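Engineer: give me the fold of what follows.
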Amino acid sequence: MEEKWWQSSVVYQIYPRSFYDSNQDGIGDIPGIIEKLDYLAELGIDVIWLNPVFQSPNVDNGYDISDYEAVNPEYGTMEDLRLLIKKCRARGIKVILDLVVNHTSDQHVWFQEAKKSADNPYHDYYIWRKEPNDLMSNFGGSAWEYVPEVDQYYLHFYSRQQPDLNWENPRMRQDIYKMMNFWIHEGIGGFRMDVIDLIGKVPDQNIKENGPHLHEYLQEMARETYGEKDLLTVGETWGAAAENAKLFCDPRRKELSMIFQFEQINLDKVKGKHRWDLKELDMIELKDVLSKWQSVMENNGWNSLFWNNHDLPRIVSRWGNDHGKYRVLSAKMLAILLHGMKGTPYIYQGEEIGMTNFYSDDISDYPDIETQQVYKERLDQGFSKEDILRSIHKKARDNGRTPMQWSQAENAGFTKGVPWMKVNPNYQQVNAADCLEHKDSIFYTYQTLIRLRKESRVLRQGTYRLIDRENPNIFSYERILENQKIMVICNFYQEETKYEVSLEGARVLTANYPDMEYRSGILCLRAYEAVMLIWEK
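Structural biologist: Model prediction:
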């Protein structure tokens, strides 16, 4: 099958509010992104995924959209966004936008009309019931909110200011497709689709994800918008499992390019409990999950590869070592481990310089609506403040939202104003300027991995095979295509370990140490050591 452009691409996710502030009001903006395009071009990425920059009251940091075809003045203007797309195109970079169509803001004109009367033509754009059932919001509390003007309850799977759209309404769907075509006409490279597996919900049957008409809606969406265009479409699907994943992205079904599935992200959660209940990662479970998804998508679709995003903590704090001398080594190891796999890698801003979680004992330093809600609920449930903060330090979404650390200047060079969220105090040691000065930095490891993906067909298309599953310390696998083989070997922990392997005829593609200790068929792996090797017949 012909290789698609996005199969050799690497995507860089930008959270605009925290990327770079050009006008010194404390909030990142689109002109700020434009100013940093040379940095991204030097890194080598091909695609920018832009978190929402649309008009929004910012109850959920832009995921509550009040106008899909207007830019939030905090971020700039429509002309700024057009200029960003144009300047990216000049550098060979595409821009994909966040498509948030499971819900809108309650300030959207559709909802403002919908709550006026049950006879209003926009009323049926949302989901209303005379009596609520026991569905719960993902942010806590009931998923239903009463509106006295119509004597009905509307559904909201997130904040009560984010009413869910009614995808059973064909007129509403057509308005969504019209909006999508507006942005396609503006020259974007595709869409990242927020919680897209919720649009087929059946609330009366307590079905949130993967409802019976979900795939009909996605196929219709493709036909009406991007289907015949060469665009990247990636769906956020928390409910995806091995059994249904290929329904989304098998090219013969004409739905999406790929999905984000989150099975690996839940491995440090206590099974059957809230995601804020923590457990230590079992590395063999991680091997099994990542390997399963490599197998599931073989010839049935395409994987997205990611450790971080705006809803997740920093990976070097989660499964690496973010304190002391092993931060750099563990960050490089995690990068090599992921980028050696088959799929399209996604880099979240700051990942390429090893940014870490933000540790504060003041709950006001975590403005995210979900974190604030969980803190209150858990206090009411009898958890101690110390236990709650321990979970927040590990899991809070705000860990990924602190301002980008550009330099050692005040506020990490993000702004000369008052930043909308506190800057991580470790910016004196962790910043882009320092990384750019040192050729052995995390930045240049990512740059190498991006270049290798472009150059190496076996890295893009080779089949995956897990090696030595039972080894509790080492994650190793092969990628094979025709007469080439790549092997990735990673020591996942701080303790040194030995690994029996034949490296005859191999050459190193990249590694996180400048040398390799290999004698008599034994590879001596130091703390967090990772190596990617290639054999060519």
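Engineer: could you use CA atoms for every contact and neighbour count after this?
Structural biologist: Noted.
Engineer: point to the residue nearest the middle of this structure.
Structural biologist: residue 309 (3.4 Å; C-alpha atoms, centre = their mean).
Engineer: which non-adjacent residue is nearest it?
Structural biologist: residue 348 (5.5 Å; C-alpha to C-alpha, 6 or more residues apart in numbering).
Engineer: repeat for residue 347
Structural biologist: residue 12 (4.8 Å).
Engineer: name the element residue 87 belongs to?
Structural biologist: Of the helices and strands defined by DSSP states H and E, residue 87 is found in helix 78-90.
Engineer: angle of the very next helix or strand once past that helix against helix 78-90?
Structural biologist: Remark: after helix 78-90, the chain's next helix or strand is strand 94-99, criterion DSSP H and E. When axes from the mean of the first three to the mean of the last three C-alpha atoms, to 10 degrees is applied, the directions of strand 94-99 and helix 78-90 differ by 140 degrees.
Engineer: also this sequence, please, to line up against the first:
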Amino acid sequence: MGSPQNTILVDRHGQEPWWKAATFYQVYPASFKDSNGDGWGDLPGLISKLDYLDDLGVDCVWVCPIFESPQADMGYDVSDYRKIHAPYGTLADVDTLVRECHARQMKVILDLVVNHTSIEHQWFKESRSSKDNPKRSWYIWKPPRFDEHGNRQPPTNWRGYFAGSTWAWDETTSEYYLHLYAPEQPDLNWDNPECRAAIYQETMRFWLDRGVDGFRIDTVNKFSKHADYTDAPISDPNSSLQPAPEMWCNGPRIHEFIHEMNREVLAPYSAVSVGELSNTPDPQSVLPYVSAKRQELDMVFEFSAIRLGNGNLFGGKYSYQPFTLPTLKAMTSKWQRFIDGTDGWTTVFCENHDNGRAVSRFGDTSTHEFWRRSAKTLALWQTTMTGSLFLYQGQEIGMTNMPAAWGIEEYKDIEAVNFYNEAVASGDQARIDKTKHGLSILARDHSRIPFQWSEEPNAGFCSGEASPWMRVHDDCGTINVEAQTGDPESILEFYRGMLKLRKKHRNVFVFGRHVLLEPEDEHVWIYLKEEQGGDGASTRKRALVVMNFSREERPLLDVAAALGCEGEAARFLVGTDGVESKISSLKGWEGRIYCNFEVAV
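Structural biologist: Purely as a prediction, here's the structure:
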């Protein structure tokens, strides 16, 4: 059995596991760094940039799927869990990545995609070959229904995440199979114990034995479906297909399955686990997944905040819904506080591979100056939150959404393409326009364009002679690592400093209690971070975070009163503008932190 170094304890009185105070960095490998000139990012390219990640302050690298795949959904359709998709490299490259990360005291987690496989996976090929094949029940098969005219219909009226039915007809055995996502991604049947055992052995132990330190677990709360497979209620009278997440999220056996996964694999290897938990907006439903005594997952991603602006997750997902700062504040506070008084843990993130860029959604890109200021303010927000911090590649340099002038042909993602084509097929111009507008803000493609390393051709992502798999951003000449390195005013250097500050004062920022102040203020975001435990309330360390989320100058509250200390005891810790401003107001898109403890010079 492998022996990852996950038992190292750090932080709060030496009693917390390493991953709680860690900064995780998500790499979308196709777009991070191309080493061989084929226009596709690869593992050698990632390995060549490990010193950059180490210098940034990264503790763990999360690598999105690199397994063998037909790439119907950018690797989230795995055809062989033990092989590497050739454009990414080889198994030896993974071994090198793990070895080189560990040499820098960084860890590595992989993306575990086991709600579904590719249609090309050998398990599915066997399952579809005949109704009596031993692997038939490793997937979910159902006979057709027939309407009053004798026309064949899917088993249920469920609409999938990528548009269309969740059921695909298979001529080989004249039955439908379930796929919550694309037809090329058939869902595994977790109710089958042999299937679960194979998942544990071939998709988890195989990689843990090679030294990886854990997994981000894709669609973790969809493993257990409601087995009666009944129609969803009609919520969209204009469609024959209906959204039905209640039929497959948080199903009747989900906690049994995840506890078993932990007992059989995660715990024996001391492997860290972070689950993708969608459609679970109630904290009381999330806590069982992350409660230490339940022995399921270490932490999960809950998406209420990052999904602000989306319509519903199905037909209207890309009908953009504007939101206010109080809404974002309330949502953030809710998921900061839901672990209070419990043995659970939480995560901090505002970007990932499935959403538009944070500075384009929560910040201000109207001018170059507001872009820089707002990106630094977002950095201040993220690095002062309670929980394990997750950064997405390019977030640290303020990468933005694709230019609005780019045409729809630049969108490559299966979800964006399907939703746009569905709108076009409707013939409704208003719907088409709404979809295009929503995609320009929210589409997954925005986070997937090539990483911007330098002013060189193709932004240094690949050679100038290569043709990158996605178009390089028009602003790469001004927004890139090379331009920001060493610039004390840059977003990159601010992130580097804030990650050090976060670790230095981890008991306040990582483990501290979050208290939202002035929740209804539509321009200024203020919260208190307070060290927990200690000798008493009067001696606890506190930090006050104040951020102006508008372009106009705003008044600054009484800092000492908010910190609960005498005036001279309130100290300036750090700010997005560098030195403390003596004026009693915040500039547009300015953020500051004040504290009640001594600040080392």
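Engineer: could I get the TM-score for this pair?
Structural biologist: Superposed pair, TM-score by TM-score structural alignment, normalised by the length of the first structure: 0.97. Supporting alignment: 534 aligned residues with a C-alpha RMSD of 1.5 Å.
Engineer: before we move on, back to that, quick one: map the residue nearest to residue 309 of the first structure onto the second structure.
Structural biologist: Mapped onto the second structure by TM-score structural alignment, residue 348 of the first structure lines up with residue 392.
Engineer: pretty sure that match is touching residue 27, no?
Structural biologist: Yes - applying C-alpha atoms under 8 Å, one finds residue 392 of the second structure in contact with residue 27, separated by 6.8 Å.
Engineer: between those two, which is the more surrounded one?
Structural biologist: residue 27 (23 against 20; other C-alpha atoms under 10 Å).
Engineer: quick one: residues contacting the equivalent of residue 586 of the second structure over in the first structure.
Structural biologist: Taking TM-score structural alignment, residue 586 of the second structure has residue 525 as its aligned residue in the first structure. Counting by C-alpha atoms under 8 Å, 6 or more residues apart in numbering, residue 525 of the first structure makes contact with 491, 496-499, 517.
Engineer: compare those with the second structure and list the overlap.
Structural biologist: Using both residues aligned by TM-score structural alignment, their matches' C-alpha atoms under 8 Å, the second structure keeps these contacts from those: 491, 496-499.
Engineer: re earlier: could you pull up the residues touching the match of residue 348 of the first structure?
Structural biologist: So, once contact is read as C-alpha under 8 Å, 6+ apart, residue 392 of the second structure ends up touching 25-27, 351-353.
Engineer: any idea which of those is closest to residue 134 of the second structure?
Structural biologist: Nearest to residue 134 of the second structure out of these is residue 353 (C-alpha to C-alpha; 36.3 Å).
Engineer: any idea what the closest one aligns with in the first structure?
Structural biologist: Looks like residue 353 of the second structure aligns to residue 310 there (TM-score structural alignment).
Engineer: hmm, its match is touching residue 401, no?
Structural biologist: Yes - the pair residue 310 of the first structure and residue 401 qualifies as a contact (C-alpha under 8 Å) at a distance of 6.2 Å.
Engineer: what's around residue 598 of the second structure, how many residues?
Structural biologist: Neighbours of residue 598 of the second structure (other C-alpha under 10 Å): 12.
Engineer: check the secondary structure at it for me.
Structural biologist: Here residue 598 of the second structure is recorded as coil under DSSP: H, G, I helix; E, B strand; the rest coil.
Engineer: quick one: residues contacting the nearest residue to it once chain neighbours are set aside.
Structural biologist: Take residue 598 of the second structure and drop its neighbours on the chain: the residue closest to it by C-alpha to C-alpha, 6+ apart is residue 571, 7.6 Å away. Residues near residue 571 of the second structure by C-alpha under 8 Å, 6+ apart: 594-599.
Engineer: stretch 98-106 of the first structure aligns to what range in the second structure?
Structural biologist: With TM-score structural alignment as the criterion, stretch 98-106 of the first structure aligns to 111-119.
Engineer: what's the matching stretch in contact with?
Structural biologist: Counting by C-alpha under 8 Å, 6+ apart, 62-65, 69-70, 76-79, 124-125, 179, 183-188, 199, 203-204, 215-220, 222-223 sit against stretch 111-119 of the second structure.
Engineer: filter the residues you listed to the buried ones?
Structural biologist: 62-65, 69-70, 76-79, 124, 179, 183-188, 199, 203-204, 215-220, 222-223 (16 or more other C-alpha atoms under 10 Å).
Engineer: quick check, nearest of the contacts of residue 525 of the first structure to residue 364 of the first structure?
Structural biologist: residue 491 (37.5 Å).
Engineer: that closest one matches what in the second structure?
Structural biologist: That one, residue 491 of the first structure, aligns with residue 548 by TM-score structural alignment.
Engineer: wait, that match sits on residue 591?
Structural biologist: Yes - with contact defined as C-alpha under 8 Å, residue 548 of the second structure counts as touching residue 591 (6.2 Å).
Engineer: for these two, indicate the residue with more neighbours.
Structural biologist: More crowded of residue 548 of the second structure and residue 591, by other C-alpha under 10 Å: residue 591, with 28 against 25.
Engineer: measure the more buried one to residue 545 of the second structure for me?
Structural biologist: Separation of residue 591 of the second structure from residue 545 of the second structure (C-alpha to C-alpha, to the nearest Å) stands at 7 Å.
Engineer: just residue 597 of the second structure next, same as before
Structural biologist: Residue 597 of the second structure is 14 Å from residue 545 of the second structure, by C-alpha to C-alpha.
Engineer: residues of whichever strand or helix holds residue 499 of the first structure that come out buried?
Structural biologist: Residue 499 of the first structure is part of strand 497-500 when elements are defined by DSSP H and E. In terms of neighbour count (16+ other C-alpha under 10 Å), strand 497-500 of the first structure has its buried residues at 497, 499.
Engineer: same check, this time on stretch 109-123 of the second structure
Structural biologist: 109-121, 123.
Engineer: also stretch 27-39 of the first structure?
Structural biologist: Applying 16+ other C-alpha under 10 Å to stretch 27-39 of the first structure flags 27-34, 37 as buried.
Engineer: which residues touch that stretch?
Structural biologist: 16-22, 74-76, 80-81, 84, 87-88, 414-415, 419-420.
Engineer: please apply the same query to stretch 513-524 of the second structure.
Structural biologist: So stretch 513-524 of the second structure is contacted by 324-326, 329-330, 333, 336-337, 340, 385-386, 525-532, 546-550, 554 (C-alpha under 8 Å, 6+ apart).
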